[in-house]
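A.B. asks: Dropping a prediction and its sequence here:
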Amino acid sequence: MTPADLDARLSAEFLEILGGFAVAEGEEGFPPGTRTVLLLGPREPGFWPHLLAQPEWDGAPDPVDRWSRRVVGRLACDLGAKALFPFGGPPYHPFYAWALRTGRCWPSPVRLLVHASQGMLVSIRGALALRDEVAVPPPVAQPCETCAAPCRTACPAGALGAAGYDLPACHGWLDTDGADCLTGGCLVRRACPVSATYARMPEQSAYHMRQFHR
């Protein structure tokens, strides 16, 4: 499958390559023979309407993860690769560390992951562990280096900051005054200037917030 063929397959499912990295021969933590890892995430605009039209949106639990397993798993089979996912553990694959390794994701000032084009709204749906050495998107400059960091003060509950994540404070806010976060997505993630340029629908953010705050 050529790079153009892969992009066409991903586009048909409203997915894109978020980044990738080379794997050394025999490197631990990857399927045997892996030489390249590609991280996959939603391609916007259009991902959420596409997902809602899929057979996994049937009222049963975990439709997003089930869809990811089917779509990324099928693609991996077609490529002779292995599909890896950030869910389904424990144990869990170290997707945060893998994202940093691409040179296109970084820890934000509040320690949430920030992506070069998707900001803090980045969502990794799976990865392809390929046996071939293939070209990956090049590293880019970290946007946080020149940003005023509105994410530092965006949380009305003070639950996210340089010191880390205060989970009880976040849930407490959502229980009482967090309607905006629940319907539009986390205010900290939305405060990121890169997030503001990414066409993710508020309905998708609201769904994930509901799953988080169950």
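C.D. replies: Structure's in. What do you need? Residues are numbered from 1 along each chain as shown.
A.B. asks: Please make it C-alpha for all contacts and neighbour counts, starting now.
C.D. replies: OK.
A.B. asks: what separates stretch 49-61 from the chain centre, distance-wise?
C.D. replies: A distance of 19 Å separates the centroid of the chain from that of stretch 49-61, by CA atoms, centre = their mean, to the nearest Å.
A.B. asks: got it, and stretch 138-147?
C.D. replies: Distance of stretch 138-147 from its chain centroid, counting by CA atoms, centre = their mean, is 18 Å.
A.B. asks: show me what contacts the residue nearest to the spatial centre of the chain?
C.D. replies: Taking CA atoms, centre = their mean as the criterion, S123 is the residue nearest the geometric centre of the chain, at 1.8 Å. Residues in contact with S123 (CA atoms under 8 Å, 6 or more residues apart in numbering) are G41, P42.
A.B. asks: helix/strand/coil for it?
C.D. replies: With DSSP: H, G, I helix; E, B strand; the rest coil as the basis, S123 sits in coil.
A.B. asks: separation between it and R200?
C.D. replies: According to CA to CA, to the nearest Å, S123 and R200 sit 10 Å apart.
A.B. asks: go on, R111?
C.D. replies: R111 is 21 Å from R200, by CA to CA.
A.B. asks: And L52, by the same measure?
C.D. replies: Counting by CA to CA, the gap from L52 to R200 is 14 Å.
A.B. asks: ok, those two, which is more surrounded?
C.D. replies: For L52 versus R200, the count of surrounding residues by other CA atoms under 10 Å is larger for R200: 20 against 13.
A.B. asks: Spit out the contact partners of that one.
C.D. replies: So R200 contacts E44, P45, L121 (CA under 8 Å, 6+ apart).
A.B. asks: Comparison target, given below:
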Amino acid sequence: MRGMIEEITAALGTNGLILRGGFLFPDHEGAPHGASGASAKSVLLVGQAGAAPWPHFLRWQQQQPQAIANPLDTWSRQIIGDVAREFGARAVSPSDKPYLPFHQWAVRAEGLRPSPLGILMHPRNGLWHAYRGALLFEEEIALPEPCEAIHLCDTCVDKPCLKSCPVDAHSTDGFAYQPCLAHVRGAGGGPCRAGGCLDRNACPYGTSYRYPAEVQAFHMAAFAGL
């Protein structure tokens, strides 16, 4: 089984994606179904650290005959789906409906905790990582239990991520979606549109993994419907 994990890792790596841990579903949980329709017994999370998939995604996008809606989701589904078929798994996506509990799965798979922005804080990558999908297997895959990761937010005294947004979109009360959206779309939102969320960029951790400005601009445009 370890050999299969290594093969999956290599297959994903050709497009800049990585395995993000996994776990076994307890019998009482009511797991989603796998490739044949039977209940899955194992899940492997697939995602990225930093912007490694970006050049692969851009090449794919440039080869498409016409613009498509949600291109990054479509690309991710295609790449992860190809790997799933190769290894007898079912591929699922965070945008699938009905929604699967990807956030809970990520916490279980890697032992991470949310930052004040809601994004899970990674001890190496900071806020610059993402989950793009998962592989559901109908057999048990032996994986080590995730260690409780150091939660960097606990060591951060100044919390610049709660002080950099001009409309205070993030606070201990949560995310003020409408004020954020109005600002990004408005006359004063140019820096956010061009270089991403100012609160997220203010985080001092994982800066070597920070997405380039063009990647952040792409995600911000998707968020704001620009």
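C.D. replies: Done, it's in. On a predicted model such as this, the values are computed, not experimentally measured, just so you know.
A.B. asks: can you give me the helices in the first structure?
C.D. replies: Along the first structure, counting by DSSP state H, helices occupy 3-12, 47-52, 63-79, 95-101, 167-176, 179-184, 187-191, 202-212.
A.B. asks: For F21 of the first structure, find the nearest of those helices.
C.D. replies: helix 95-101 (6.6 Å; CA to CA).
A.B. asks: From Y207 of the first structure, how far off is the counterpart of L162 of the second structure in the first structure?
C.D. replies: With TM-score structural alignment as the criterion, L162 of the second structure lines up with R152 in the first structure. Here the criterion is CA to CA. By it, R152 of the first structure lies 24 Å from Y207 of the first structure.
A.B. asks: More neighbours: which of the two?
C.D. replies: Using other CA under 10 Å, the more surrounded residue of R152 of the first structure and Y207 is R152, with 18 against 14.
A.B. asks: How about the more buried one: what's its closest non-neighbour residue?
C.D. replies: G161 (5.5 Å; CA to CA, 6 or more residues apart in numbering).
A.B. asks: Now do the contacts for the one you found.
C.D. replies: P109, V110, R111, R152, T153.
A.B. asks: Which of those residues sits closest to W98 of the first structure?
C.D. replies: R111 (15.2 Å).
A.B. asks: Give the equivalent position in the second structure for that closest one.
C.D. replies: In the second structure, R111 of the first structure lands on G118 (TM-score structural alignment).
A.B. asks: same check, this time on F87 of the first structure
C.D. replies: Alignment note (TM-score structural alignment): F87 of the first structure maps to S95 of the second structure.
A.B. asks: What is the burial count for the nearest residue to its match once chain neighbours are set aside?
C.D. replies: Using CA to CA, 6+ apart and skipping the chain neighbours, the partner closest in space to S95 of the second structure is D73 (7.8 Å). Per other CA under 10 Å, the neighbour tally for D73 of the second structure reads 14.
A.B. asks: What is the equivalent residue in the first structure for D73 of the second structure?
C.D. replies: D73 of the second structure maps onto D65 in the first structure, by TM-score structural alignment.
A.B. asks: what do you get for F218 of the second structure?
C.D. replies: Counting by TM-score structural alignment, the partner of F218 of the second structure is Y207.
A.B. asks: which residue sits farthest out from the middle of the first structure?
C.D. replies: Distance-from-mean max, the first structure, by CA atoms, centre = their mean: T176 at 27.9 Å.
A.B. asks: What lines up with that one in the second structure?
C.D. replies: Under TM-score structural alignment, T176 of the first structure pairs with A187 in the second structure.
A.B. asks: Can you give me the distance of its match to V215 of the second structure?
C.D. replies: Counting by CA to CA, the separation of A187 of the second structure from V215 of the second structure is 21 Å.
A.B. asks: one step back: quick one: map the residue nearest to R152 of the first structure onto the second structure.
C.D. replies: In the second structure, G161 of the first structure lands on S171 (TM-score structural alignment).
A.B. asks: What's the average distance for stretch 80-87 of the second structure when superposed on the first structure?
C.D. replies: Its matched residues in the first structure lie on average 1.1 Å from stretch 80-87 of the second structure after superposition (mean CA distance after the TM-score superposition for the first structure).
A.B. asks: Give the buried residues for that stretch.
C.D. replies: By neighbour count with 16 or more other CA atoms under 10 Å, stretch 80-87 of the second structure contains the buried residues I80, G81, D82, V83, A84.
A.B. asks: ok, for the first one, nearest residue in space, not its chain neighbours?
C.D. replies: This means I80 of the second structure. I80 of the second structure sits nearest to A91 (CA to CA, 6+ apart), 6.3 Å away.
A.B. asks: tally of neighbours for that neighbour?
C.D. replies: By other CA under 10 Å, 25 other residues sit near A91 of the second structure.
A.B. asks: for G89 of the first structure, same thing?
C.D. replies: Burial measure for G89 of the first structure: 8 neighbouring residues, criterion other CA under 10 Å.
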